[in-house]
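Asker: okay, structure incoming, though there's no sequence with it:
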């Protein structure tokens, strides 16, 4: 009985510190031995206290890392999506996408729209050290042209990483690219022709929409549900009605919604596409960014080498500017290498060698743990700022990974108007209509979680909320209830 009271008392005191904010989300707690020494209790008592806090959702255990304060869920209504009506395949009809690059290239904005992690959240010094070591060791090779398929040593490292999530990859099927978007574009060029129909999620990343348009493809959209990901049943129904050549899908922490598609739905998606002869081009860019540290499986895990081409990069986890991505091309490897030769000849050699040097000599997992922790904390802080400073009725996604938040604005506010007002005040954000073929989601907004939390970020979120409130008040009662 005394032992029970002892661990309950310890858990209660630690829990109170967490709830009062004395222990912050993402903060590492003392090891079991250290906690035992500090509190003068046995390790068994310390274990029971942490287990109780874990059951209460206040802490989380991370493999080989210890216990951490868990980011608490803020009571903000979940963002919703309008019901998507089935439509015939069509070309891109969203003129607003043409102006996206103008906003992204501006340097005078506080970039709440950016999803790439800030430099201080990435292992910049280690990457710099790896680059310097490569140049000193063999500058001639590092600065020379390489093979179109990519550096063999880097392809070996990529293949080894996929083994950790249950995917066996032959390094000979990997094509190294200049980022994930080049990998997706090369895959599309290899398996489609102009006029073919491609299945996409809605909403989806605007870069995918731009690639579809540039290649002269038509598209049909399947819903991505906030919180639960791709609608597998709807996907199967669409494939039964339309002749689809390829599907470009983002099952792990979709951009913009942050949704994670469940394993059962992933199996169903792969099965349905296989039955209809549809090649899946999987954007797995955010797969390593699960806040829990439990990396979700890519679609490739449930399919053979013939039906899924998995694309990703190190842009969100290590070094955005080095532009190192890849495609697990499977049986399409020769086609992708040929397309690579025609587009950019080969990916730059120095960045490939620098990334390889880093992966061999440094602790990638440690860097990932820190990044995931910071992103999880950001998601909590962003959501809390929205709860406190935005109009009542604002809805926001609650992602379990990735680098985006998806908002539904209160009172039917037009996100384009809010976006323009924000840019005029030096704040970047992106309106929801950029993430669909026809400009849907006009009352939605996407924010990025990549910036380190700071007073300017907090002030910008507060100003966005103030602007959203001002636009909501301008709407008449009749308009607000339409």
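Answerer: Structure received. Not measured: the values here are computed from a predicted model.
Asker: hey, let's count contacts and neighbours off CA atoms from now on
Answerer: OK.
Asker: endpoints of stretch 210-219, how far apart?
Answerer: 12 Å (Cα to Cα, to the nearest Å).
Asker: oh sorry, the question was meant for stretch 223-243
Answerer: With Cα to Cα applied, stretch 223-243 spans 18 Å between its terminal residues.
Asker: what comes up buried for stretch 392-408?
Answerer: Within stretch 392-408, the residues that qualify as buried are 394-408, counting by 16 or more other Cα atoms under 10 Å.
Asker: distance between the ends of it?
Answerer: Length of stretch 392-408, first residue to last, Cα to Cα: 11 Å.
Asker: next one: that stretch to chain centre, how far?
Answerer: Centre-to-centre, stretch 392-408 and its host chain are 13 Å apart (Cα atoms, centre = their mean, to the nearest Å).
Asker: sort out for me which of the buried residues of stretch 392-408 are in strands.
Answerer: Of the positions in the buried residues of stretch 392-408, 395, 396, 404, 405, 406, 407, 408 sit in strands, assigned by DSSP state E.
Asker: surely the third one meets residue 289?
Answerer: Right, the one you point to is residue 404. No. Look at residue 404 against residue 289 with Cα atoms under 8 Å: they stay out of range, at 11.2 Å.
Asker: hmm, back to that, adding distance to residue 62, write the ones in strands among the buried residues of stretch 392-408 out as TSV.
Answerer: Shown next, in TSV, are those (distance: Cα to Cα, whole Å):
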residue	distance to residue 62
395	30
396	27
404	23
405	24
406	27
407	30
408	33
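Asker: what's the closest of these to residue 118?
Answerer: Distance to residue 118, by Cα to Cα, is smallest for residue 404 among these, at 13.6 Å.
Asker: give me the nearest residue to the closest one, chain neighbours excluded.
Answerer: Once flanking residues are discounted, residue 404 sits nearest to residue 448: 4.6 Å by Cα to Cα, 6 or more residues apart in numbering.
Asker: list the contacts for the one you found?
Answerer: The neighbours of residue 448, taking Cα atoms under 8 Å, 6 or more residues apart in numbering as the test, are 112, 113, 114, 115, 116, 403, 404, 405, 429.
Asker: separation between the residue nearest to the third one when sequence neighbours are not counted and residue 218?
Answerer: Read that as residue 114. Setting aside the residues directly before and after it, residue 114 is nearest to residue 448 in space (Cα to Cα, 6+ apart), at 5.0 Å. The gap separating residue 448 from residue 218 is 29 Å, by Cα to Cα.
Asker: put this beside the first:
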């Protein structure tokens, strides 16, 4: 047996016996070479062998990590809604009640734990703004938002090859206000809006509140938005706007590739459908390679991109934005007539933080933590949940989408609430309450004994639903 095979065998044994658990980092190449008295090349070959076997995975600038057992992916199910219709899912009314509870382990909330966010640095920025610019911090903000923050956002887009002017950015109270403003600007009651199936329940609630009709395009776990089906739907229906999440869709975590994004834009431009792009998870690529927003290929002014700092820095500051392009003036009017402007202090504090700190470094740490959490959760689900459980293996975002054939996840949701565990049943992510055997969990909580115990509890409850 060659030296690298001997080393690979030792590491494989540690993994199979549980000494090295899913999501844990393997010793560095230099540590392996030094502790086993082999060359760097031999240590590399051993890790590559484990990667070929599916036992380890490499992460850029981070090393090798133990890979969780890969679950079967959920079955791709086309939406049953083939014609435009109203949002008719009474369960959407229950979301607010669950969000108001502070006594739950929040596996239902697709936000990162405060422990994973730079709380001390943000607190310092808030304090600085109050000390050095109290008048600006406590006064009305310009309706479009503070220029310092809009410049920082434009610079973030420039780093991924997308040219954005600060003058076409409008600051909002989170991405949901941005999506709602875009819908109010573009549509009238009764208009048809294209959404993904499944999609985030907040999008469905916004559509319902504006009395719009929905048309659903499938989002597939392994490849994202079904662009061929999207083209068919646009040929058959007059669709005013499409609210799409191509980068790490919530709840699937799926990623639509660049070729499909470009084909999607061509279809929408051809049929005069404006795309409202929810890119709130785009910065959360677990590989560290941020996927491009649709805006990169927009040649017809048919994309309004919405983003937010809620998932990467501070959910409670409620700062999002729209990149409006040709629609900027109309979007700004809609916002002004409803909220005048967004709060000044959070904007100024975020601009201060972005000027003083390396956001990219924080994102690398956050994405590594999310990837680790997801792997450990997959491992716990594989060991403790019904053997038929299927799970997506996303490349980014904050969601794990599970399919439990034969299990009523609404019942599982109710039983979990009694145990102090929040979950999101699949019915929430459909305009008509489909996906009754699916469940979304958040991977935004740091791994600890409490989370491990909760996943074991959920597995036991699922076995009796």
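Answerer: Nice, I can see it. Predicted, not measured: the structure shown is a model, and the values here were computed from it.
Asker: please state their TM-score.
Answerer: Structural agreement between the overlaid chains, expressed as a TM-score with TM-score structural alignment, normalised by the length of the second structure, amounts to 0.93; 465 aligned residues with a Cα RMSD of 2.3 Å.
Asker: and which of the contacts of residue 448 of the first structure is nearest residue 200 of the first structure?
Answerer: Nearest to residue 200 of the first structure among these: residue 404, at 18.8 Å, using Cα to Cα.
Asker: trace the closest one over to the second structure, please.
Answerer: With the correspondence set by TM-score structural alignment, residue 404 of the first structure lines up against residue 399 in the second structure.
Asker: ok, that match - contacts?
Answerer: Applying Cα under 8 Å, 6+ apart, we find residue 399 of the second structure in contact with 110, 250, 251, 252, 253, 440, 441, 442, 443.
Asker: report the mean deviation for the top strand by length along the second structure after fitting onto the first structure.
Answerer: Identified as the longest strand of the second structure according to DSSP E is strand 213-220. After superposition onto the first structure, the mean distance of strand 213-220 of the second structure to its aligned counterpart is 0.7 Å, using mean Cα distance after the TM-score superposition for the first structure.
Asker: can you give me the buried ones in that strand?
Answerer: Residues of strand 213-220 of the second structure classed as buried: 213, 214, 215, 216, 217, 218, 219, 220 (neighbour count, 16+ other Cα under 10 Å).
Asker: could you do stretch 428-438 of the first structure as well?
Answerer: Using 16+ other Cα under 10 Å as the burial criterion, the residues of stretch 428-438 of the first structure that qualify are 428, 429, 430, 431, 432, 433, 434, 435, 436, 437.
Asker: out of these, who's nearest residue 414 of the first structure?
Answerer: Using Cα to Cα, residue 431 is the member of these that lies nearest residue 414 of the first structure, at 8.6 Å.
Asker: quick one: contacts for the counterpart of the closest one in the second structure?
Answerer: When the two structures are superposed using TM-score structural alignment, residue 431 of the first structure falls opposite residue 425 in the second structure. With contacts defined as Cα under 8 Å, 6+ apart, the neighbours of residue 425 of the second structure are 409, 410, 413, 436, 437, 438, 439, 440.
Asker: any idea how far residue 395 of the second structure is from residue 425 of the second structure?
Answerer: Noted for residue 425 of the second structure: a distance of 22 Å to residue 395 of the second structure, by Cα to Cα.
Asker: could you do residue 380 of the second structure as well?
Answerer: 19 Å.
Asker: so which strand or helix has whichever residue in the second structure pairs up with residue 106 of the first structure?
Answerer: With the correspondence set by TM-score structural alignment, residue 106 of the first structure lines up against residue 101 in the second structure. With secondary structure defined by DSSP states H and E, residue 101 of the second structure is part of neither a helix nor a strand.
Asker: thinking again about what came up before, can you put the contacts of residue 448 of the first structure in JSON lines and add distance to residue 377 of the first structure?
Answerer: What follows is the contacts of residue 448 of the first structure, written out as JSON lines (distance: Cα to Cα, whole Å):
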{"residue": "112", "distance to residue 377 of the first structure": "16"}
{"residue": "113", "distance to residue 377 of the first structure": "17"}
{"residue": "114", "distance to residue 377 of the first structure": "17"}
{"residue": "115", "distance to residue 377 of the first structure": "15"}
{"residue": "116", "distance to residue 377 of the first structure": "16"}
{"residue": "403", "distance to residue 377 of the first structure": "11"}
{"residue": "404", "distance to residue 377 of the first structure": "13"}
{"residue": "405", "distance to residue 377 of the first structure": "13"}
{"residue": "429", "distance to residue 377 of the first structure": "20"}
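Asker: out of those, which is nearest to residue 380 of the first structure?
Answerer: Looking at those and their distance to residue 380 of the first structure, the nearest is residue 405, at 10.5 Å (Cα to Cα).
Asker: ok, now which ones touch that closest one?
Answerer: Residues in contact with residue 405 of the first structure, defined by Cα under 8 Å, 6+ apart, are 256, 257, 258, 379, 396, 397, 398, 399, 446, 447, 448, 449.
Asker: secondary structure element for the fourth one?
Answerer: For residue 379 of the first structure, the host element (DSSP H and E) is helix 364-389.
Asker: ok, average deviation of that helix from the second structure?
Answerer: Once the two are superposed, helix 364-389 of the first structure sits an average of 1.2 Å from its aligned residues in the second structure (mean Cα distance after the TM-score superposition for the first structure).
Asker: what distance do you get for the residue lying closest to residue 436 of the first structure once chain neighbours are set aside to residue 271 of the first structure?
Answerer: Excluding the flanking residues, the one nearest residue 436 of the first structure by Cα to Cα, 6+ apart is residue 203, at 5.4 Å. Distance of residue 203 of the first structure to residue 271 of the first structure, computed by Cα to Cα: 23 Å.
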